[in-house]
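Colleague: next comes the sequence, and after it the predicted model I'd like to discuss.
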Amino acid sequence: MQLAGLEGVGAGLAALGFWFFIAAVIIAGIWYDIAKRRTQHETLRRIVESGQAIDEDVLDKVLASTTGGGARLERELMVYGLISLFVAPGIAVLAWLVSLQYAPAFYPILGAAFLVGFAAFGLIASARYVARRDGQGDDTRSGRLGR
């Protein structure tokens, strides 16, 4: 009887470790983005303090790379959407494979596949919205993901 209780604790710790890893990856990404923005803003501040004139094109490029706006944002959203779109069927296959050993797991894992699929469609729709908002047209239909 004691062994069965330890297996549940081990599974719980494994699940907790997985979510801690996911949280660490997300926090590291956010931290990196903040550090990148800070260095770009520091560069702009030093240029202004030195009295040099800032070319508007240079300023737009620095701010676009900081905020991820325009064509870059559209391209990133489209790429992430397409990757997620192809991950969703993989999760559905995983649901089927897991259900061969443990049948009750089929529908929860299949639900995760649908969730990823809907997120993929949301990312693709967001990419098209950004393209229209910025007046760039809809280059995704012609097969071009970026410029």
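Modeller: Nice, I can see it.

Colleague: only C-alpha atoms for contact and neighbour calcs from this point on.
Modeller: Fine.

Colleague: let me know the helix or strand that I26 is in.
Modeller: I26 is part of helix 2-49 when elements are defined by DSSP states H and E.

Colleague: what sits closest to the residue positioned nearest the centre of the chain if chain neighbours are left out?
Modeller: Nearest residue to the geometric centre of the chain (C-alpha atoms, centre = their mean): Y80, 6.2 Å. Nearest residue to Y80 in three dimensions, chain neighbours excluded: L123, at 6.9 Å (C-alpha to C-alpha, 6 or more residues apart in numbering).

Colleague: show me what contacts the one you found?
Modeller: L77, M78, Y80, G81 (C-alpha atoms under 8 Å, 6 or more residues apart in numbering).

Colleague: which of those residues count as buried?
Modeller: Those of these that meet the buried threshold are L77, M78, G81, by 16 or more other C-alpha atoms under 10 Å.

Colleague: coming back round to it: what's the helix holding I26 packed up against?
Modeller: The elements that helix 2-49 packs onto, with contact taken as 3 or more C-alpha pairs under 8 Å, 6 or more residues apart in numbering; DSSP states H and E, are helix 56-67.

Colleague: off-centre distance for the next helix or strand after the helix it packs on?
Modeller: Using DSSP H and E, the helix or strand that follows helix 56-67 towards the C-terminus is helix 70-101. Relative to its parent chain, helix 70-101 has a centroid offset of 11 Å by C-alpha atoms, centre = their mean, to the nearest Å.

Colleague: this is the other structure I want to compare:
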Amino acid sequence: MEDVLVPIVLFSVLPVCIWLVSLFNYKKRLTAHETVRHAIDSGQTISPELIEKMSLLVDPVRADLRRGVLFIAFGAAFGVLGLMVGQQDGDAIMPMIGVASFPVFLGLAYLGLWAFGHGRKPA
């Protein structure tokens, strides 16, 4: 039973985490849009400053920086875990470093996107 349950849980954790992040981002954007809609329906004027602040909620350049830093930290944590496990079992170091390389490279890609998009003017 454990031989089946552990891989199922292991491989289902990542999609569930991605789904939760997507759900909360969707709810955040939906709340912002409902707030603007309610203000317009009640006859209030929407200032350009408010619209600019609301656009920062979904700023992809800022999100790339955060994602990049988090992915690199996640990869570094896997690398440290590999070194710690490797002290007990020397054969575990290379596979754990290999696993750690995936989030590190994703983090570097996001940091590259942030660096290239950082100086770009909004359309």
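Modeller: On my side now, so go ahead. What you see is a predicted model, and the numbers here were worked out from it, not measured in a lab.

Colleague: if we can go back for a sec, what lines up with the residue nearest to Y80 of structure 1 in structure 2?
Modeller: The equivalent of L123 of structure 1 in structure 2 is Y110 (alignment by TM-score structural alignment).

Colleague: quick one: which helix or strand includes its match?
Modeller: helix 93-118.

Colleague: now that helix on structure 1. Mean distance?
Modeller: Helix 93-118 of structure 2: mean distance to aligned residues in structure 1 after superposition is 1.9 Å, counting by mean C-alpha distance after the TM-score superposition for structure 1.

Colleague: equivalent analysis for stretch 16-26 of structure 2, please.
Modeller: Comparing stretch 16-26 of structure 2 with its match in structure 1 after superposition yields a mean distance of 1.6 Å (mean C-alpha distance after the TM-score superposition for structure 1).

Colleague: one more: stretch 72-81 of structure 2?
Modeller: Stretch 72-81 of structure 2 sits 3.5 Å off on average (mean C-alpha distance after the TM-score superposition for structure 1).

Colleague: can you give me the buried ones in that stretch?
Modeller: Buried residues in stretch 72-81 of structure 2, counted by 16+ other C-alpha under 10 Å: I72, A73, F74, G75, A76, F78, G79, V80, L81.

Colleague: counterpart of the first one in structure 1?
Modeller: Superposed on structure 1 with TM-score structural alignment, I72 of structure 2 falls opposite L85.

Colleague: contacting residues for its match?
Modeller: V116, G117, A120, F121.

Colleague: cutoff 6 Å now
Modeller: G117, A120 (C-alpha atoms under 6 Å, 6 or more residues apart in numbering).

Colleague: so how far is I22 of structure 1 from it?
Modeller: 20 Å (C-alpha to C-alpha, to the nearest Å).

Colleague: I27 of structure 1: neighbour count?
Modeller: By the criterion of other C-alpha atoms under 10 Å, I27 of structure 1 has 12 neighbours.

Colleague: now do the same for R29 of structure 2: its match in structure 1.
Modeller: So, by TM-score structural alignment, R29 of structure 2 is matched to R37.

Colleague: got it, and I40 of structure 2?
Modeller: Aligned partner of I40 of structure 2 by TM-score structural alignment: V48.

Colleague: now that match. Nearest residue, chain neighbours left out?
Modeller: Leaving aside its sequence neighbours, V48 of structure 1 sits nearest to I54 (C-alpha to C-alpha, 6+ apart; 7.5 Å).

Colleague: what about that neighbour, how many residues nearby?
Modeller: Counted with other C-alpha under 10 Å, residues neighbouring I54 of structure 1 total 11.
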